[in-house]
Structure formats: C-alpha cells, structure tokens
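fold the following and give me the result.
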Amino acid sequence: MSAESELLDKIRDISRPVRIMHICGTHERTISKYSMRDVLPEEIEVLSGPGCPVCVTPEQEIDRAIALAESGVILTSFGDMMRVPGSNGSLMEARSRGADVRMVYSIDDAIAIAEKEPESKVVFFAIGFETTAPTNAAAVLRKPPGNFSLLLSHKLTIPAMNELIDEIEVDAFIAPGHVCTIIGIHPFDQFAEKGFPVIAAGFEADELLLSILMVLEQQRSGNHTVENAYPRAVKNEGNRRAQEMMEKVFEVIDSDWRGIGTIKDSGMKLRPEFAMYDAAVIYEDLINEKVKDISYENSASSLCRCAEILKGKEKPSDCPLFTKKCNPANPVGSCMVSQEGMCYNWYRYRGVEDA
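Okay, here's the model as predicted:
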C-alpha cells in the first residue's frame, strides 16, 4: 500500500466536518493535479486562500509598472507577471505597443542587464511573499549599479490570514512551506491561540495528506497548536539570516491586495537609506502623472470572480467566465494567469468538462 493510501485510510477513520484553508499556490497545484479534493471525505473541505503572489498583485501596481515601461525605462519581471491584467492591459500588451519589457528569472538577471546597458535605466518589478523578499534584500545590500532600481510589490502572509479569519468561516490552516522556510512556524502561534490548528506542509501529495490528517488529529484532541510537517526544509525559527536582511532593507507598510483591498501592515517598502534603489521614489512624479486619472472602483470585469476565489468564498466553477471568456490563453482575471492560480490549475487539471 502506498503512503498516500495509508494516509487516506487514516483520514477516513477520523474524518469530521472541517474547513481547511491553504495559503500557497504550489499547494493548490498539487491538490488540483492529484485530484485530492475528489478522494477526500466529503465533509473535509480544502479552501484555496490568497497564496499566489501573481494573483494578489493589484491592478494599480501593474499600472505603475506599465507607466514606467512606457516612459522609456527597461522594465523587467518574472514571466507570469507579463500577462496579469491591469486597468488597461498587461505588461505584455505594453511591450506590443513598443515598451521595453523583458522577462527575467531572477533579480540577478535584471542587474546583469543594468550592468551591460549602463546608459539605460533598468527597473525590476519585484513581487512575492516572504519567500522572494530576502533575495531582493540581499541584492540591494550588494549595492547594484546606479541605473538599477526596484518597484516593490511584496506581500506578507500573516496579516492576510488575520484578515481572512474575520471574513470567512475556516477551521484550520495549512501554512505555506516556502514562506515557513523564511519566517519559521512561530509567527503562526497567534492562530493556534485563537483555536485554529496550523500545519506547515511540504508540496508532495503525501505531505499535504499528512497535514490534513494532523489537522483532524488536533480537532479530535482539542489541542490546537502549530506543527511542523516539513522539517526537512523548515526550521521552527526559520532562516534568521534572511529575516535579518529583510529587516535591514525593508520597512512594513499597509498594502493593497487584489480582490481583498488594503490590509494593514501587509506590505514592504525600501527603507529611506536605500531610496536610491526605490523606483517608487525615483520616478514618483512620472508614475503619479501617468496613473492620476485612473479609477479602481469598478475597473475589473463585473463578472470575474477572482476576488471571491482569492478569499476562499467561491470556486472557479462558480465564475460565469471560467472556461468561456476566461482561459489561460485569454485570462480575464489574475487567477487564470499563473501556474499557482486556482483558476489556472482547475482549468489544467480538472478538465473543462469537469469544471
């Protein structure tokens, strides 16, 4: 018998009604790829939270990046970001209009462009959670060339979880393994103290099934705590060096999340002593002039359900655009763009007919 089968048998033995939310796009990919929701007992509901960094990047930050690209700088970012819709198209569409937008695989690739083209201004559109922030902090501490800067759109996991528990009905959390490698498991203690089991999980099917079993065992015992089910990668205290670099380079600010709104203390910006690398400071007047007349009240399609999907309130199949007007080749909402987006994964792994 496989490890997955053994875990499923144990889950079925102690199954009870429970709503478990993960906050990780890679977890959603594994869950969808292996049809885990279809083999779990019906009373166990696994919700997908705002764990896809591409998905939660708001329109206004996409618009700021496009404004820079169309002003004449070289705008660099990850491939998934190229197709995320802003209020008036995407970075890829800006490139089709003549903007110099380039895909890179890391901040080091962007710095290499700045070094090779010293006469150009190069901006790296830096997105992601605590997982990618230390790499960007380390690059700033290495003092990149003067023609290089970052447009930051980093998000913090814990404040988003706090926002969700006040808005939706959830019983437990599967904590994102990649984030936990950086911040450890102790920041999640506050949720256990409120009665939510929290399990830091890896990304294989058996690891996610184990995390679900551990939630059920905690629910049965009534002893709610934070457990580390990913010890091969996650230290309970996290990566202290990475935490120190983030603290040195960034300061915490309120931040906008697509589909959720402004969450207090959920973002990061460069500290004043690193303003020479802060594109938001360097190009402040230009950005403000370009986006000053854009209203974000009703800029997204009124039919797109990405906001509800990101908060775990709805599933992709609840969206009237899913598989019709919205698909990976023509994404209306951000959840259909990235390989970590719930809509993308449902489209790819569940199949159009089953969706």
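
every contact and neighbour count from this point should use C-alpha atoms.
OK.

list the buried ones in the longest strand anywhere in the chain?
Determined from DSSP state E, the single longest strand within the chain is strand 261-270. Neighbour-count burial for strand 261-270, with 16 or more other Cα atoms under 10 Å as criterion, is recorded at 263, 265-270.

same check on stretch 80-91?
So, applying 16+ other Cα under 10 Å, buried residues of stretch 80-91: 80-87, 90-91.

next one: the residue nearest to the spatial centre of the chain from Asn136, what distance?
With distances taken as Cα atoms, centre = their mean, Pro53 lies nearest the centre of the chain, 2.2 Å away. Here Pro53 is placed at a distance of 15 Å from Asn136 (Cα to Cα, to the nearest Å).

that older thread, out of the buried residues of strand 261-270, who's nearest Val249?
Leu270 (5.9 Å; Cα to Cα).

correct me if wrong: the closest one contacts Asp278.
Yes - assessed by Cα atoms under 8 Å, Leu270 is found in contact with Asp278 at 6.5 Å.

measure stretch 171-186 end to end?
First-to-last distance for stretch 171-186 - Cα to Cα - comes to 19 Å.

contacts for stretch 192-209, please.
3-4, 7-8, 26-27, 30-31, 34, 171-177, 180, 185, 188, 191, 211, 214-215, 218-219, 224-230 (Cα atoms under 8 Å, 6 or more residues apart in numbering).

one more time with 6 Å
For stretch 192-209, the external contacting residues (Cα atoms under 6 Å, 6 or more residues apart in numbering) are 4, 27, 171-175, 177, 211, 224-230.

just stretch 158-174 next, same as before
With Cα under 6 Å, 6+ apart, stretch 158-174 has contacts from 19-22, 196-200, 266.

repeat for stretch 214-224
192, 195, 197.

how far is stretch 168-181 from where the chain is centred?
Centroid separation for stretch 168-181 versus its chain: 12 Å, with Cα atoms, centre = their mean, to the nearest Å.

flag every buried residue along that stretch.
Within stretch 168-181, the residues that count as buried by 16+ other Cα under 10 Å are 170-181.

could you do stretch 307-323 as well?
307-317, 319, 321-323.

quick one: Glu45 and His22 touch, right?
No - with contact defined as Cα atoms under 6 Å, Glu45 does not count as touching His22 (10.9 Å).

the two - which one has more neighbours?
Higher neighbour count among Glu45 and His22: His22, with 26 against 16, using other Cα atoms under 10 Å.

for the residue nearest to the more buried one when sequence neighbours are not counted, which three-state class applies?
In space, and not counting its chain neighbours, His22 is closest to Ile174: 4.5 Å by Cα to Cα, 6 or more residues apart in numbering. Under DSSP: H, G, I helix; E, B strand; the rest coil, Ile174 falls in the strand class.

how close does Ile174 get to Gly312?
13 Å.

what of Ile294?
28 Å.

next: Val54.
16 Å.

and what of Ile74?
For Ile74, the distance to Gly312 - Cα to Cα - is 36 Å.

second input sequence below; structure requested for side-by-side comparison:
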Amino acid sequence: MNYMDEYRDRRTVLGLAERIGKLASGRTAPMTFMEVCGTHTMAIYQYGIRSLLPPEVRLISGPGCPVCVTPNGYVDKAVAYSRLPETIIATFGDMVRVPGSSSCLMEERARGRDVRVVYSPLDAVSLAERNPGKRVVFVGVGFETTAPTIAGSILAAHARGVDNYFVLAAHKTIPIPMQLLSADPELAIDGYLCPAHVSAIIGADSYSFLASEQRVPCVVTGFEPTDIMQGVEMLVRQVVEGRSEVEIEYSRVVKREGNRKAQQILAEVFVPFDAEWRGIGVIPGSGLEIAPAYAAYDAEKAIPVAVEEPREHKGCLCGEILKGKVTPFECPLFAAACTPEAPVGACMVSSEGTCAAAYKYGR
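Next comes the predicted model:
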C-alpha cells in the first residue's frame, strides 16, 4: 500500500463513518459543520462524503474559494487595466473566466488585449523584465496560501530593480470571516473543518479565538477521504463531550505556529485593510493591501484607471452559497443558465467553487 492509498482506503473510511454514526446517535438536532476551503469542498463532493454521514451530521460549504469571494468590482478593475495601452495582464488561470459586471479577462483577450496566464508571480516579474517598455499588472487574488508568493514577487522585483511590475491586490484572510459566520444564528455553526493550505501558513493557533471566545470547535483537516472523515469525527466528539478546542488532524503538514518565514514576508509587504467579500460585504481587517513601503508596486496607487460601476448578475445566488445559506441546487440558474462552459457566477468558474464541485460530482 502506498502513501496515498492509506488515506483512500475504503474500509478505513467506512469504519470512520460507523464511529461517527455511533457518536452522533440520539442527537435531537443535527450538528452543522462548515468547511472553508475550496479544496475541501471539491473533495467532499468528489468522494461523496455527505452520503457517508448520519442524519445528525450536516456539512455546509463556506467562503473557502478565493476566486469566488472576489467581488465583481475587482474583476472590473482587472478588465479596465487590460484595456490600457502598453499593458500586459498576468494572472492565474482561474481568474481569466470569472465574469465581471460586463466582461471578463477571457473576453478582453479575444478582443486583442494582452492577457497571459502564468504559473507563478515570479513568472510575471520575469515577463516585466522581458518587456521593459510595457507595464505588467499581476492579478493577485488569494488567501494566506498564495499571498506570500505574491509578496515574494514584489520583493524580487524590488531587489532586481524591475519598476514596471505591479500587483492588483485582492488578498483576503480566513479567520475573521469565520468569526463573523459563526456568530450568525441563522447558520448555527457547531464546528469548523479548518483549511489545510491556509493553516500551513498561519498555523492552527490562529483559530484559537474561535474556540475560546465563541466556543466553536475547530479541526484542521487534510484533503483525502480519511482526513475529512477523521476531521468530522473529531468535531463530533468535541460537540458530544462539550469541548471547544483547536485540533489538528492534518498533523503531517500543519503545525500550531505555522510557517514563520511566510508570515514574516506577509508582514513586511502587506498590511490589513477592510476588504469586500462577495455575498458578505466589507469585513474590517480581513484583507491584505500592499504596504506603503512598496506602494510603487501597487497597481491601484501607481496606475489610475476608470472603472465602471459594479453590478451583480440577476438571479445568481453565489453570495448566499458562499455564506452556506443555500446550496447550488437551490439556485435557479444552476446547471441551466449557469454551467462551467457558460458560467454566470464565480462559484461555477473556479476549480474550487462550490457550484463547480456540485456540477461535476453532485448531480
């Protein structure tokens, strides 16, 4: 048995399902657990995790997809920058197809704008070096997982004297929205499956305030079926025993303190600010903007551009889906007007989007 097979072993998964059923048996109301990681969302649908759980355990998907929580206004800015002369837009692949208010980067590329997909922010820095007569604007979307790499690209551009590299920053942090959602009585969240990739950077202790102040159990969980099932079992056990702690199931990667080096880079290049989240609104202190010391690399400060008034797409429930208040199947556009080939909302575009996961594995 190789390393991956151990975490996908059918007997182990079914054994965990049986243990969860016994632990949860007799509960008068279901326990509601939210995952806030797009990779978890995809894995839960892919492996049919919900079908293995008893009626007493309910899983809902939260705002764990960074592309999905990015509001239309940001996409509109990226589109506006793509229309400027002598400007190259560099972006990760997911962002190319995300609809803005009236266009997307893919449509702009079809109209002749210079939009390029890169695999790393450092590729965008190199692109700027090779094109000294043009501005390269990197579309910087992500949580604490990708933010250090984008911060590193700014440091690299600074060290290499690249003055035509800019970042359109839309980085967000996860713990503060989790606090907001767990305080929502309509959701009545009993525990969190905490994101693994993010936690590898910020550390499991970053969720301690949720357990101590809001009495919400948290388990940092990996992505394989046994990881997720064991994470659910740990949450159920905490609820049944009346505990609220931060536990680590994904101990082979995540530590209490996180990645100190990545945290140092983030603290040097970014500062907190009040960020807008699709469907949730502005959450104080939940975003990361480029620090004044590196303002020369901030596209919004260095390159003024006119942006259209943002508007949402009629009928799209992406915002409510991101809050866990409805499922994709409750959206009137799902699998009809909105498909992966012709997405209306960001939740259908991203490979980590709840609607994309439901469309691929849940129908």
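
TM-score for this pair?
With the length set by TM-score structural alignment, normalised by the length of the first structure, the two chains reach a TM-score of 0.94; 343 aligned residues with a Cα RMSD of 1.1 Å.

buried residues, the longest helix seen in the first structure. List them.
Assignment by DSSP state H gives helix 205-221 as the longest helix of the first structure. Residues of helix 205-221 of the first structure classed as buried: 205-219 (neighbour count, 16+ other Cα under 10 Å).

before we move on, what about stretch 42-61 of the second structure?
42-45, 47, 49, 52-54, 56-61.

what range in the first structure does that stretch sit on?
Using TM-score structural alignment, the residues of the first structure aligned to stretch 42-61 of the second structure are 29-48.

ok, now stretch 266-281 of the second structure?
Under TM-score structural alignment, the match for stretch 266-281 of the second structure is residues 246-261.

what about that stretch, start to end distance?
Stretch 246-261 of the first structure end-to-end distance (Cα to Cα) = 24 Å.

ok, and what's touching that stretch?
With Cα under 6 Å, 6+ apart as the criterion, stretch 246-261 of the first structure contacts 56-58, 134, 137, 262-271, 307.

what about the helix or strand harbouring Lys248 of the first structure, how far off from the second structure?
Element membership of Lys248 of the first structure, judged by DSSP states H and E, is helix 240-249. Comparison of helix 240-249 of the first structure with the second structure after fitting gives an average deviation of 0.6 Å (mean Cα distance after the TM-score superposition for the first structure).

and that helix, how far from the chain's centre?
That offset, for helix 240-249 of the first structure, works out to 20 Å (Cα atoms, centre = their mean).

can you give me the buried ones in it?
242-243, 245-249.

repeat that for stretch 338-345 of the second structure.
338-340, 343-345.

residue range for it in the first structure?
Stretch 338-345 of the second structure maps onto residues 326-333 of the first structure, going by TM-score structural alignment.

show me where the stretch 101-250 of the second structure has its helices.
105-110, 121-130, 147-160, 175-182, 196-202, 208-213, 225-241 (DSSP state H, counting those that start in this stretch).

make JSON lines out of those and add distance to Leu23 of the second structure.
Formatted as JSON lines, these follow (distance: least, Cα to Cα, whole Å):
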{"stretch": "helix 105-110", "distance to Leu23 of the second structure": "49"}
{"stretch": "helix 121-130", "distance to Leu23 of the second structure": "46"}
{"stretch": "helix 147-160", "distance to Leu23 of the second structure": "39"}
{"stretch": "helix 175-182", "distance to Leu23 of the second structure": "23"}
{"stretch": "helix 196-202", "distance to Leu23 of the second structure": "25"}
{"stretch": "helix 208-213", "distance to Leu23 of the second structure": "21"}
{"stretch": "helix 225-241", "distance to Leu23 of the second structure": "7"}
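
which of those sits closest to Val141 of the second structure?
helix 147-160 (7.9 Å).

and the closest one, what other elements does it pack with?
helix 121-130, helix 260-269 (3 or more Cα pairs under 6 Å, 6 or more residues apart in numbering; DSSP states H and E).

wait, which of those is closest to Leu168 of the second structure?
helix 121-130 (11.8 Å).

whereabouts in the first structure does the closest one align?
Counting by TM-score structural alignment, helix 121-130 of the second structure sits on residues 107-116 of the first structure.

in the matching stretch, what's buried?
Neighbour counts using 16+ other Cα under 10 Å place 107, 110-111, 113-115 of stretch 107-116 of the first structure among the buried residues.

what about that stretch, how far off from the second structure?
Counting by mean Cα distance after the TM-score superposition for the first structure, stretch 107-116 of the first structure comes out at 1.2 Å.

circling back to that earlier point, out of the contacts of stretch 192-209 of the first structure, which is nearest to Asn147 of the first structure?
Looking across these and measuring by Cα to Cα, the closest to Asn147 of the first structure is Gly177, at 34.9 Å.

which one in the second structure is aligned with that closest one?
Per TM-score structural alignment, Gly177 of the first structure is aligned with Ala196.

sorry, back to before: now, the most widely separated pair of the buried residues of stretch 307-323 of the first structure?
Pairwise across these, and taking Cα to Cα, the largest span is found between Lys311 and Thr323, at 20.4 Å.

roughly how far does Leu75 of the first structure sit from Cys55 of the first structure?
19 Å.

which SSE is immediately downstream of the host helix or strand of Lys301 of the second structure?
Element membership of Lys301 of the second structure, judged by DSSP H and E, is helix 299-302. Counting by DSSP H and E, the next helix or strand C-terminal to helix 299-302 of the second structure is helix 318-322.

centre of the chain to that following helix, how far?
The answer for helix 318-322 of the second structure is 13 Å, by Cα atoms, centre = their mean.

which other residues reach the next helix or strand after that helix?
On the C-terminal side of helix 318-322 of the second structure, the closest following helix or strand by DSSP H and E is helix 346-349. With Cα under 6 Å, 6+ apart as the test, helix 346-349 of the second structure has contacts from 68, 98, 318, 340, 353-356.

repeat that for 7 Å
67-68, 97-99, 318, 339-340, 343, 353-356 (Cα atoms under 7 Å, 6 or more residues apart in numbering).

which residue numbers in the first structure go with the helix or strand following it?
The helix or strand immediately downstream of helix 346-349 of the second structure is helix 354-357, counting by DSSP H and E. Counting by TM-score structural alignment, helix 354-357 of the second structure pairs with residues 342-345 of the first structure.

give me the mean deviation of that stretch from the second structure.
Looks like 0.4 Å for stretch 342-345 of the first structure (mean Cα distance after the TM-score superposition for the first structure).

how distant is that stretch from the center of its chain?
13 Å.

check stretch 175-186 of the second structure too.
16 Å.

list the buried residues of that stretch.
Applying 16+ other Cα under 10 Å to stretch 175-186 of the second structure flags 175-179, 181-182 as buried.
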